[in-house]
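Trainee: can you look at this prediction? I've put the sequence above it.
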Amino acid sequence: MVEKIPLENGLILEIWNYSRKIAGDRWLVGFLAQIGITPSEKDFSNSDYYQKFLEKTDGKVYYRYRKERHFVPEDSVSTIYSNIKENFLKAALPYLSHPDFKERLLKHEVKQFEKQIDWEEEIRRKDEETEKLEELWKDKKIF
């Protein structure tokens, strides 16, 4: 992590630089900005979803922005990284600092997580149903 920026809404924006050499004097310039938010049980529609969330994640939802530039000459790495960072901060800080940002992000991410859990449960149920039908019909002749 390169930097932590406290926002007006109480959140912390983390800035990461994951640039690395890829071949000869050529680099991958990697920029990551993220905000981690820990939801509470009341953010979920029921406690089962919250428990599954805690089991499947590190207990946080994230806003993440990633930007990469490939095959950058070594002497341009710091300039390009600085430009990416500066442009991101100029464009995104008002959005990320908005008083409602945390609530909106939590609402969206929790809804997505619950949809994912419902989808996984439906797939599991369909797989079990298919296995039962295969077992039921395995010795029966169709034609």
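Mentor: Happy to help now that I have it. In this text the structure is predicted, and so the values were computed from the model without any measurement. Residues are numbered from 1 along each chain as shown.
Trainee: make it CA atoms for all contacts and neighbour counts henceforth
Mentor: Noted.
Trainee: which secondary structure elements does the longest helix along the chain contact?
Mentor: Ordering each helix of the chain by length in residues (DSSP state H) puts helix 101-137 first. Contact analysis of helix 101-137 by 3 or more C-alpha pairs under 8 Å, 6 or more residues apart in numbering; DSSP states H and E lists helix 47-56, strand 61-73 as its packing neighbours.
Trainee: just send these back as CSV, with distance to residue 79 and mean neighbour count too.
Mentor: Shown next, in CSV, are these (distance: least, C-alpha to C-alpha, whole Å; neighbours: other C-alpha atoms under 10 Å):
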stretch, distance to residue 79, mean neighbour count
helix 47-56, 38, 14
strand 61-73, 10, 14
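Trainee: possible to save the ones you listed as TSV with distance to residue 113?
Mentor: As requested, these are exported to TSV (distance: least, C-alpha to C-alpha, whole Å):
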stretch	distance to residue 113
helix 47-56	8
strand 61-73	10
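Trainee: let's bring in a second one:
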Amino acid sequence: MAQLIRELPLENGLTLCIFDHTRHYFGDFHLVKLELTCEISLSSAPFDNAAEREAAQRLLGAAAVYRRFVEQMGVPTADVQPTVEQLIGNFTTHSLPYLSSPDFARRFVSAEFERAHKKKSRPTMGYAAGRHD
């Protein structure tokens, strides 16, 4: 079960949550796996009008969630915690400026809405869709 190990408040008012999914897999070796999430409430996300907000809420629900996994395999037991810190450090150095930007929420929600809209309008290509009985 994942454990919340850190919450990082961002400059734009959002919070990055870090969950640890690390697990032992063989001998003295572990898979160090972190899940990084940032929830953006659609009620507070910037929209041009109420109709856009309602359409986004129908497709996405109450929030859009940024989720990334970072991992390293083959980590000896003694190196698990330093590896966790290294993965967090790499993420904060390279990705935190993007997540902290003032327009991140608007851009991310817009991209998620567009992705969900395309997925919804895409025809299904399953077995039943091709049947003509």
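Mentor: Good, I have the coordinates. Just so you know, these numbers come straight off a predicted model, no measurement behind them.
Trainee: what TM-score do we get after superposing?
Mentor: Between these two chains, after superposing, the TM-score reads 0.79 (TM-score structural alignment, normalised by the length of the second structure); 123 aligned residues with a C-alpha RMSD of 2.4 Å.
Trainee: who's in contact with residue 116 of the second structure?
Mentor: Listed by C-alpha atoms under 8 Å, 6 or more residues apart in numbering, the contact set of residue 116 of the second structure reads 59, 60.
Trainee: counterpart of it in the first structure?
Mentor: Under the alignment (TM-score structural alignment), residue 116 of the second structure pairs with residue 113 in the first structure.
Trainee: do you know how far that match is from residue 43 of the first structure?
Mentor: 12 Å (C-alpha to C-alpha, to the nearest Å).
Trainee: that older thread, and the longest helix of the first structure, which residues are buried?
Mentor: 102, 105, 106, 109, 110, 113, 114 (16 or more other C-alpha atoms under 10 Å).
Trainee: any chance of those residues in a markdown table, plus distance to residue 74 of the first structure?
Mentor: Listed next are the buried residues of helix 101-137 of the first structure as a markdown table, based on distance: C-alpha to C-alpha, whole Å:
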| residue | distance to residue 74 of the first structure |
| --- | --- |
| 102 | 38 |
| 105 | 37 |
| 106 | 39 |
| 109 | 38 |
| 110 | 41 |
| 113 | 40 |
| 114 | 44 |
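Trainee: returning to that earlier point: can you check which of the helices and strands packed on helix 101-137 of the first structure gets nearest to residue 129 of the first structure?
Mentor: Across those, residue 129 of the first structure has its closest neighbour in helix 47-56 (23.1 Å, C-alpha to C-alpha).
Trainee: relative orientation of the closest one and helix 101-137 in degrees?
Mentor: Helix 47-56 of the first structure and helix 101-137 are oriented at 90 degrees to each other (axes from the mean of the first three to the mean of the last three C-alpha atoms, to 10 degrees).
Trainee: and the contacts of helix 47-56 of the first structure?
Mentor: Contacts for helix 47-56 of the first structure (C-alpha under 8 Å, 6+ apart): 40, 41, 44, 59, 113, 114, 117.
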